[in-house]
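Student: I'll drop the sequence and a predicted model, then ask my questions.
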Amino acid sequence: MFDDRELTESRIRRFTRDHLTPQVHQETAPVTIAAYRVEGEPIPPREAIVDHAGDYAPLEVGAPLGRAWSTTWLHVTGTVPAQWADDERSDPELIVDLAFSGQPGFQAEALVFTPDAVPVKAINPYNRYLPVRPGEQLDYYLECAANPNVAGEWTFAPTPLGDLATVPEEDLYLLRELHLARRDVRIGELVEDVRALVGLMAELDEASQRRHEILRALEDACDTVDPDDVPGTVEAAREVLAPALARPAHRSALTVLATGHAHIDSAWLWPVRETVRKVARTFANVCALLESDPDLTFSASSAQQYRWLKDRYPELFARIQEHVAAGRFVPVGGMWVESDTNMPGSEAMARQFIAGKRFFLENFGVETRETWLPDSFGYSAALPQIAALAGQDNFLTQKVSWNQVNTFPHHTFRWEGLDGTSVFTHFPPADTYNGMLTGEELAYFERNFKEKGRSSIGMDLFGWGDGGGGPTREMMAAGRRAADLEGSPRVEFGTPQEFFDRARAEYPDAPVWNGELYLELHRGTYSAQPGTKQGNRRSEHLLHEAEFLSALAALRAGFEYPHDELEALWENVLLGQFHDILPGSSIAWVHREAEQDHAETAARAEAVIAGA
């Protein structure tokens, strides 16, 4: 046969791009839009929706949405066409585009609220929809954040976008799209079928039978779909692809246990105030996906982030509590934040676990067992002892896989500290905490896994992270198609505890690494932002002194120990030890506020000392 592989692969890509993907959303319908621009810093949702109800003015698609770091509220009203209920194979959605480009979390974002200021779901570049119902009378408010892309092309060149004092006045985003659309579920599923097979095919040997089998199945599907009648031919095309998707994985295939995740930096290229909203947006998306997809489990660390939701988004926090009780939204890590582990004092490291584990126990009844630090900049040899004393017998990171020179020799092992204490440790072989379960990622996972022959299971953290976003329905679709697929590792959705229990049982004699887990990357951060580092150490010393003298005065003179004040101060210091704040890798705004926080902590701690 004539070798037309490259030509056919090009045709498949073009056909998917030009004829399938554009057909996922069929009919559209307009909505009515009004806007209120917030002057200055963000305001609480209820204030924006209720107190400023009279300040909304009509807005047209194409209008600008404000300068960097600004907030615009959109009020969306209208009626979902009732006739869309006649097609049970379609789902109506509200589609939003804030001039998106690139990765979620590093640009414009939005959170949808009801008129009662209850969060519903977030909007970002790869999660642009809000499910609605046929005949529904729309009444939603969108809090649109014009967060700038500070990183640019990841050159980290000097930029005026890192501080409010230097932000340019020009508008940064515009409302590119906001309307109703009817989504054809069948065409969406065909797109996911094609994406899964194309991704797998690209990773197979060019001469393999399996690769050419997939190629011809995809070619036949392209022949089957009528570009002028995609809805009428989509089911036939899916039947053509079904045999290629039904071929089971090899008996020896590696198992990828996938847990939904969204690593959210508590500050980095955005200030802490924006992280609060990022957490709300991401966790609202996770709850929406949990409620529509029974296969998803989601893992998230950092008690501080849950605390923000409890204080500022109580309805969303209550939804999370329900999913935690069901075992599908899984608090992990047991720390107040994902902190640096080299610069905090030993007392502060202990406090990270004390504060974090107490919050999880009091609010969820959950006793975490895994230390969860996928992105911190190296790990002290004292950490296994501290973690084990806190009841954490498992450890997860992937950061050391980014070493510049020396490749770490294991993915699953026992990490032994200076005193001989060890914790069972795993580095996800995908070398990322932003997994997507694509064919490329799964193939790399298997090639890269260093424990092959001794262990057959690894963990994958999938979902948009750093700036938030979380897992998407497309990632779930990809994982389901790879659950048992010839040429691919097997994908199972599960929790970190399920992974660690299985990995321990399979690999009881895992090798031992003794001492520090040194990161050959980001090393310059340890000499950056000395004001932040000096403030942290002074805060640690002052709080130790305040606690000691207050306890002494309480014992000897009946002094009322200022528990709540000292606890609040400690929590603020623990937040400041986050791995992009204390090391000095954040924008100017973050470090200016960190130094102000330490100055306030010092003043309040000194007041406690003087009173004792």
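Tutor: Received, thanks. Numbers count the residues shown, from 1 in each chain.
Student: going forward, measure contacts and count neighbours with C-alpha atoms only.
Tutor: Fine.
Student: dump the residue contacts of the residue nearest to L517 when sequence neighbours are not counted.
Tutor: Of all residues beyond its chain neighbours, the one nearest L517 is Y379 (5.0 Å), with distances taken as C-alpha to C-alpha, 6 or more residues apart in numbering. By C-alpha atoms under 8 Å, 6 or more residues apart in numbering, the contact set of Y379 is 340-342, 516-519.
Student: tell me what the helix or strand hosting I95 is packed against?
Tutor: For I95, the element it lies in under DSSP states H and E is strand 90-97. Under the contact criterion of 3 or more C-alpha pairs under 8 Å, 6 or more residues apart in numbering; DSSP states H and E, strand 90-97 touches strand 129-131, strand 177-184, helix 185-203.
Student: how long is stretch 337-351 from one end to the other?
Tutor: 11 Å (C-alpha to C-alpha, to the nearest Å).
Student: this is the comparison structure:
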Amino acid sequence: MFDDSTLVEDRIERLHERLGKELFRVLAPVDVTAWKSPGEPVDFATAAEANYDPISSGDRWGPAWSTWWFRMKGTVPAEARGERVHLRVDLGFEGDWAGNQSEGLAYTTAGTPLKGVNPMNRLIPLTGEGLPATIAKAGERLLDDSGAVELLIEAGANPNMGDYMNNPTDLGDLSTRPDTPVWTFGGADLVVRNESVWHLWLDVEVLWGVLKEQPKGSTLRATLLRRLEEAADVVDAQGIQEGADAARAHLAPVIASSAGNSAQIMSAVGHAHIDSAWLWPLRETRRKVARTFSNVLTLAEDYPEFTFACTSAQHYAWLKDGAPALFARVKESIAKGQWHPAGGMWVESDTNLPGGEALVRQFTVGLNWMERELGVAPTCTWLPDSFGYTGALPQIARLSGMTTFFTQKLNWSQTNTLPHHTFWWEGIDGTRIFTHFPPVDCYDSIVSAEEVFKAERNFKEKGRAKRSLLPYGYGDGGGGPVAEMVERARRFADMEGAPRVEFDSPDGFFDKAREEYPDAPVWSGEMYLEFHRGVYTSSAELKRGNREVEAKLAVLEWLGALATERGIDYPLAEVEELWQRALLLQFHDILPGSSIHWVNREARAEYEALRTDIETLIDSLLASRAGGGTGSVEALDGDSGQAAALAGSEVTVVNPSPVIRREVWEHSDGCSLIEVAPLSSAPLSALEVSPTNPVTCETRGSDIVLANGLVEVVIDANGLVSSILDLDAGGRELLAAGQRGNALSVHPDFPSCFDAWELQHQYKRSETVLEEALEVKVVTKTALRACVEVRRTHGDSTFTQRITLDADARAVDFEVHVDWREKHRVLRVGFPLALNARTDRSEIQFGHIDRAIAKNTSWQEAQFEVSGHRWALLEEPGYAVAFANSQTYGHDVRVLDAAAADRRGGVAFGYTLLRSATAPDPEVDLGEHTLRYSLVCGADLAHAHAAGLRLTQPLRETAHALETSAVASIEHREGDTLALIDAVKPADDGSGDLIVRLHEAEGRAGIAHVRFASAPSKVRATNLREKEAPEVAPGLTACSEDPSLYEVSMHEFQIVTLRVARA
């Protein structure tokens, strides 16, 4: 026969367009008045009493970030009150990004929140079952007896920021946004959806999508084509409204035809990815949560099979605080089994940048809140959008009670693709967690045929497993699933030629996937994202704030443990709130520095507030522990050199770190070499020691030479380090021949996309080394410390570097104070080393990771910029050099170019200190920064850890007479493994028990000995939530000859949590 398939296909496309224009019948217009809130959002009562002015379709409203309230009044005609009537609202919507433009939340006149509106979800049901019935049960009516309806809509004039991930904009903050309207009101009306036409429209859309996925010439494609043609015939003959049901009858058999036993199965889980902050501020996310959750609840009432997964305890907490009626409905939906809390974390945090204890608290604080307030503790770690995943995460998640892990972000990698979609992910300690990447390659599917078949083609486990996860619902700025998505999923339930789609929950999917594929392959180690490498550096002030707040919280909890030992009250609720605030700032677009100026500005202010609030509690605990002290309490950080004079008492030194500290320390009375035990405090006079290796500082020609008998550092006339000798290793030269160390370099930084996120390889193709100095001078010259200061400029930026060598120190300390005024530039510092190292051993949470330095494979080459925490260790057989830092995460290690290396080769280590992207925040990183880092000669793992702690957990000074020994410490014995204490704190349940968390830090199985200040009555191993969990318990033995000493048997990088009941 004549092949008319192309003509018929064109006809079907046209049919779908025609149907889409006939989905609604307009009943009546709606009268709309509006009121602009004069400042930040106000409560409903204030808005309800305001004076409203008329607004019409076509009128402009705004400006960006303003809040407007719209009062809408209309009357449903009597003949339509038996139908399902909707209020249809257009705030001025454009495009299909539901959460990146104007959006609103509708309220009854009594102030009950109803439902959100956005460009993809414009309807508010007024009659019928579902939401109207729910409101009626609560004692309200949406329509009165005459059919009149009145609603108020709180609308945010949020600007469309989609173009500003690559281009600077002044829309990113209240202080810079133009004072002009950004949206055009589109109007509102009362409508009835033509249900038969709507369903036909969906039938045609789905079948047309399936048809396009079938091979040309296939029987199924021809069958679908002809059935759709028959439906078009009916509509053409009878009309759209009159012929819709008859046309559907022609399509029903093909929709009902079975998919067959070999069909893949996709578990459809509704989802709404809500970034806690990003292209909008935190205050807007609070409202996004209410809008999205109300939409989901409305959908759940209409579709009993619908399921929804939602993460982030913080979001639920915001809802409870701001919209308690919606929160109550969420809890009801959880009880029904439709709503499934997931993730377990306080927020969907970054996982590379937070410290180990902070990642633990993301889970414990989040899970404790969810269990307390929602009645459930999720078991699926749901992190779809973070920028890579630390190898420590499997153990942290499993020890928190999580059993599965879900993400999709790794499909963004630009060079390599992970070989699995369903697999066991093995962390650095050997812990495994069952993991899935959805082959649909997104977390916000709309359940289109194109997406469903893409997932089928992509699925790497075909032939071994059949089941994958299909997360659907508008996301990033929220929005969530809509009815059309659920209807598409219904049609894909069992259709010939297509995968099966089933409604499911995260736990339901993982249970089935694990049952069918228990021997899934294993991926071991970190899951590095080959993209967004710039977030290790962007917004350096937030990185500094994070490090400092994490350190201060550790001090606070340790002092809390000391206080409770004496029966002093510990402010448990206040400390939990401090943790919640700190954890929020670790969200995966805040701490990484990829948000608008408003978010960054507030985050910097919040870090400063956290510093103050934590110090206030520390002061209180120091005073209490010291028995009241001598009046006003002063506790100083001790790392700034700005300690004020403390009158009337001897300086007391506090060591809040878990290692012995022997170092030169600046304090209010001067400078001393001291040695102080871990987690203890004592008067300064009891800790001062004489140097074994005092420092000398001399001039040698045009060079300045610092030496202390262990290390010699030569600084040339331009302030560059020309030599570092390890005198303890026979005078070994650490710098490559002819090379200079501590050299600052500035590189062009113009990524091709995602400005603040991306650091792309091409930045290395061009550099300006800051070789010339304005001034080089000695600023400190004593037997305890010698310091050289170097001043430089580049462009509009100024740099003051300090190079310091202390008595008895194997570390050379570096500091750079920068007034950074560049844009689209990256600042780095480099050290070319005469070291034949093969791996970059970088600290991560609760351990370290080894990455190849040579770039022999595409996987290695893609890791040209990596993250690490406080230290990195570069080692050749028999010798190693460590680098430590105060706040810098991004670094690289590369094999030296042939021209820069001698015949033995060498490596270059470099920190990425600062960037200066212009989007989405055009001012990010501009301003003053102080960054510190150290090079440790002849180092080992213990030296590396100690160096990192020295820069990030400084000794503290207090005026209080306070002398304490460690409430718990590691007592290292011959043959023991290296173990470190990570937290000493009161138990979360307020019982008075002591919690001690430690980890094996060497990467080998072994024994650690833990000594307590006094013999405990009982010591139990627990999970991270401080509950006994025998399946994860280490070998724990009390030493018979010493009841204060316990032997802990640990495997490599094991995290051990001990719950100690005091005698």
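Tutor: Thanks, I have it. Small disclaimer: the values here were computed from a predicted structure and weren't measured.
Student: got a TM-score for the pair?
Tutor: Laid over one another, the chains give 0.96 as their TM-score (TM-score structural alignment, normalised by the length of structure 1), with 603 aligned residues with a C-alpha RMSD of 1.4 Å.
Student: can you name the residues of structure 2 that the next helix or strand after the strand holding I95 of structure 1 overlays?
Tutor: For strand 90-97 of structure 1, the following helix or strand on the C-terminal side (DSSP H and E) is strand 109-113. Aligned by TM-score structural alignment, strand 109-113 of structure 1 falls on residues 103-107 of structure 2.
Student: between the helices and strands packed on strand 90-97 of structure 1, which one is nearest to A443 of structure 1?
Tutor: helix 185-203 (6.5 Å; C-alpha to C-alpha).
Student: how big is the offset of the closest one relative to structure 2?
Tutor: Superposing on structure 2 and averaging over aligned pairs (mean C-alpha distance after the TM-score superposition for structure 1), helix 185-203 of structure 1 comes out at 0.7 Å.
Student: what's that helix aligned against in structure 2?
Tutor: Helix 185-203 of structure 1 covers residues 195-213 of structure 2 once aligned (TM-score structural alignment).
Student: same deal with stretch 510-526 of structure 1?
Tutor: Aligned by TM-score structural alignment, stretch 510-526 of structure 1 falls on residues 520-536 of structure 2.
Student: over to stretch 326-333 of structure 1?
Tutor: The aligned range for stretch 326-333 of structure 1 is 336-343, by TM-score structural alignment.
Student: nearest the geometric middle of structure 1, what residue?
Tutor: A262 (1.6 Å; C-alpha atoms, centre = their mean).
Student: mind naming the longest helix for structure 1?
Tutor: Scanning structure 1 for the helix with the most residues, using DSSP state H, yields helix 530-557.
Student: chain center to that one: distance?
Tutor: With C-alpha atoms, centre = their mean, to the nearest Å as the basis, helix 530-557 of structure 1 stands 35 Å off its chain's centre.
Student: can you give me the buried ones in it?
Tutor: 530-533, 535-537, 539-540, 542-547, 549-551, 553 (16 or more other C-alpha atoms under 10 Å).
Student: do stretch 19-39 of structure 1 as well
Tutor: Quick answer for stretch 19-39 of structure 1 (16+ other C-alpha under 10 Å): 19-20, 23-25, 28, 31-38.
Student: of those, which belong to strands?
Tutor: Secondary structure from DSSP state E places 25, 28, 32-38 of the buried residues of stretch 19-39 of structure 1 in strands.
Student: put together CSV for those, with distance to P294 of structure 1 on each row.
Tutor: What follows is these, written out as CSV (distance: C-alpha to C-alpha, whole Å):
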residue, distance to P294 of structure 1
H25, 24
T28, 29
T32, 34
I33, 34
A34, 36
A35, 36
Y36, 37
R37, 38
V38, 38
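Student: ok, the residues you listed vs S292 of structure 1, which is closest?
Tutor: Using C-alpha to C-alpha, these come closest to S292 of structure 1 at H25, 19.1 Å.
Student: quick one: buried residues of stretch 332-347 of structure 1?
Tutor: Those would be 332-344, for stretch 332-347 of structure 1 by 16+ other C-alpha under 10 Å.
Student: quick check: the two most widely separated of the residues you listed?
Tutor: V332 and M343 (22.6 Å).
Student: so how far is E177 of structure 1 from the corresponding residue of structure 1 for P119 of structure 2?
Tutor: Counting by TM-score structural alignment, P119 of structure 2 lines up with P125 in structure 1. Distance, P125 of structure 1 to E177 of structure 1, using C-alpha to C-alpha: 12 Å.
Student: quickly list what's touching both of these two.
Tutor: Common neighbours of P125 of structure 1 and E177 (C-alpha under 8 Å, 6+ apart) are D97.
Student: so between the two, which is more surrounded?
Tutor: When neighbours are counted by other C-alpha atoms under 10 Å, P125 of structure 1 and E177 differ, and P125 comes out ahead with 21 against 15.
Student: name all residues that make contact with that one.
Tutor: Counted by C-alpha under 8 Å, 6+ apart, P125 of structure 1 has contacts 97, 100-104, 109.
Student: helix or strand for the counterpart of F453 of structure 2 in structure 1, which one?
Tutor: Aligned against structure 1 by TM-score structural alignment, F453 of structure 2 finds its counterpart in A443. Assessed by DSSP H and E, A443 of structure 1 sits inside helix 439-448.
Student: now swap in E242 of structure 2 and tell me
Tutor: Per DSSP H and E: helix 240-256 holds E242 of structure 2.
Student: against E474 of structure 1, how distant is the residue mapped onto R84 of structure 2 from structure 1?
Tutor: For R84 of structure 2, the aligned position in structure 1 is D91, judged by TM-score structural alignment. Distance from D91 of structure 1 to E474 of structure 1, counting by C-alpha to C-alpha: 15 Å.
Student: which residues are in contact with the residue lying closest to D275 of structure 2 once chain neighbours are set aside?
Tutor: Leaving aside its sequence neighbours, D275 of structure 2 sits nearest to D476 (C-alpha to C-alpha, 6+ apart; 5.5 Å). Residues in contact with D476 of structure 2 (C-alpha under 8 Å, 6+ apart) are 99, 272-275.
Student: show me the two of the ones in strands among the buried residues of stretch 19-39 of structure 1 that sit farthest apart.
Tutor: So, these by C-alpha to C-alpha: farthest apart are H25 and V38, at 32.7 Å.
Student: looking at this, T259 of structure 1 is in a helix?
Tutor: No - read with DSSP: H, G, I helix; E, B strand; the rest coil, T259 of structure 1 is strand and lies in no helix.
Student: what lines up with it in structure 2?
Tutor: Aligned partner of T259 of structure 1 by TM-score structural alignment: V269.
Student: next, count neighbours for that match.
Tutor: Neighbours around V269 of structure 2, by other C-alpha under 10 Å: 25.
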